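>>> Show me the folded form of this:
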Amino acid sequence: MRRAPVGLLLFLLLLLPAPPARPATVPAAAGEVLHYRWRLQGLLGGVAGLFLPRQGEATLCQRPLESGHQVSELYLVAGHGEDGQFFRYGAEIDPASGVTVRAWSSYRWRGEAKAREAEVGQAGVVDIASGIQALRRDPPTGTRVLEIWSDGRVYPVLVLPGATRRQLLRGEPVTVRAYSIRGLSRPERRTWKGRLDLWLADDPAATPMEIRVQRSLADLVLTLAP
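Predicted structure coming up:
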């Protein structure tokens, strides 16, 4: 059986996060669930398609906990014919302080399963899942410096607002603005090699119309389902 290079698989697992780690408290009332279609593209995305699914469906979920914290998860399932195969990436967030309390990722693919979790607990630090929600809660009007947790390390990143475009959301035209999170080079710090691009609608929920996670030569692209 063909196996992908270890480095490539690790990269994809960082981007495509199993069942989530158990929350510290019982979930309260149901929150928000957004449905997406995802695909892999780019040079490494094509190579990965030999070993991993290249497209499927996804959900971005946000739900409150009784503690007042929130759980945000990005859950991806493979296309038809890949039953039981999935990736999940999530975080527990304290909205009052903006702290990402915990982050986890897991997957099940071709009979293999793996899950990992880490305590983060630092102010101003986000991961992929909590970073999406942080920009929705407080979209920047100018550049902003944050820290991102990725694979057990914390990196400085720069948030940049971008151009606007018009799109349909639930049949109605809305203005959509681009935001980009990129690695920030500092002499004393490691530089994050990834990139997170969001297109947020100018509606009360700041609905993510498109999410793009990039690293090296591969892109994970999620578009909001009609």
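
>>> going forward, measure contacts and count neighbours with C-alpha atoms only.
Will do.

>>> Now do the longest strand anywhere in the chain: which elements does it pack against?
Determined from DSSP state E, the single longest strand within the chain is strand 153-169. Packing partners of strand 153-169 (3 or more C-alpha pairs under 8 Å, 6 or more residues apart in numbering; DSSP states H and E): strand 144-150, strand 172-183.

>>> ok, and the closest non-adjacent residue to Val126?
Sequence neighbours aside, Ile148 is the residue nearest to Val126 in space, at 4.8 Å (criterion: C-alpha to C-alpha, 6 or more residues apart in numbering).

>>> Neighbours of that neighbour, how many?
24 (other C-alpha atoms under 10 Å).

>>> Show me the strands in this structure, by range?
Under DSSP E, the chain gives strands at 32-42, 55-64, 70-78, 86-94, 99-109, 112-122, 125-126, 144-150, 153-169, 172-183, 194-201, 208-215, 218-224.

>>> got CSV for these, with distance to Ala48 too?
Shown next, in CSV, are those (distance: least, C-alpha to C-alpha, whole Å):
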stretch, distance to Ala48
strand 32-42, 8
strand 55-64, 11
strand 70-78, 13
strand 86-94, 15
strand 99-109, 13
strand 112-122, 17
strand 125-126, 27
strand 144-150, 21
strand 153-169, 24
strand 172-183, 23
strand 194-201, 17
strand 208-215, 13
strand 218-224, 9
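
>>> here's the other one to compare against:
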Amino acid sequence: MDTSVKGLRAAKVAETQERILDAARALFVRDGYHATTLTAVAERAKVGHRTVYVRFGTKAALLRGVVDVAVGGDAERRTVGEREWFQVALTGQALVDRVDALVGGTADLMARAGDLFEVVLQAQASEPELAEAFQAGRADTRELLRRFVRTARADGLLAEVSDPVWQEETVALAGQAETYLLLRRTTGWGDGEYRDWLRRTLVEVLAPA
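Predicted coordinates:
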């Protein structure tokens, strides 16, 4: 097959998938997990009903796809740990550079995906696949943030503390999706206030007076 034809077909497939994911995000956030159907997603995306079933199979798989795009910020298959902002958080010259990168990346991620995390929390009681995926996300976040602290310590950017494990776990807790959601629910803060809170928390935990 001519490469130009292959390219056009690939672009069409990608465009269709983007429409499906955009439609699914809008419906999941507006109507919740249980009220959203694959048929409704297909109609909103203006694609055949079978197209959604063939590409995703189940509603749980579709929500996972939507969340993955929101977390990454694009459709590239790269983990958070492989993203440029997190690499800067591990390698920046000064602690302030690393904290700024981590805060910026985390706050942007929450702004994109926070509403969808709420949907996953709604759905996980009846969808073991989503519950398992969300628990895996918690574990991955914890490990990445503990790695951030350990790397800064190994690079000589942190003052000595009596309890480095407490320091690692506190930073890890601050960056969890459920911490963001709880703050949003209980304080009414927007993304700017969350960003400021996260920066202050990290600075005070990592650089105690």
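
>>> tm score of chain vs chain?
Once superposed, chain against chain, the TM-score is 0.23 (TM-score structural alignment, normalised by the length of the second structure); 80 aligned residues with a C-alpha RMSD of 5.6 Å.

>>> quick one on the thing from earlier: which of the helices and strands packed on strand 153-169 of the first structure sits closest to Tyr107 of the first structure?
Closest approach to Tyr107 of the first structure among these is made by strand 144-150 (16.4 Å; C-alpha to C-alpha).

>>> can you map out the helices along the second structure?
3-31, 38-45, 49-56, 59-72, 84-91, 95-123, 128-154, 164-174, 177-187, 191-206 (DSSP state H).

>>> Just give the number of residues close to Val77 of the first structure.
23.

>>> give the contact list for the closest residue to it other than its chain neighbours.
Leaving aside its chain neighbours, Val77 of the first structure sits nearest to Phe86 (4.4 Å; criterion: C-alpha to C-alpha, 6+ apart). Applying C-alpha atoms under 8 Å, 6 or more residues apart in numbering to Phe86 of the first structure gives the contacts 18, 75-78, 107-109.

>>> Please repeat the previous calculation with a cut-off of 7 Å.
18, 76-78, 107-109 (C-alpha atoms under 7 Å, 6 or more residues apart in numbering).

>>> Pull out the buried positions in the longest strand of the first structure.
154-161, 169 (16 or more other C-alpha atoms under 10 Å).

>>> who touches the residue most central in space within the second structure in this structure?
Centroid check for the second structure by C-alpha atoms, centre = their mean gives Val71 as the closest residue, at 2.9 Å. Neighbouring residues of Val71 of the second structure by C-alpha under 7 Å, 6+ apart: 109, 112-113.

>>> make it 10 Å
79-80, 106, 108-114, 116-117 (C-alpha atoms under 10 Å, 6 or more residues apart in numbering).

>>> Could I have the ChimeraX command that selects the buried members from those?
Entered in ChimeraX, the line below selects the buried ones among these, by 16+ other C-alpha under 10 Å:
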select :80,106,108,109,110,111,112,113,114,116,117
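
>>> I'd like to know how many residues surround Leu181 of the second structure.
Other residues near Leu181 of the second structure come to 17 when the count uses other C-alpha under 10 Å.
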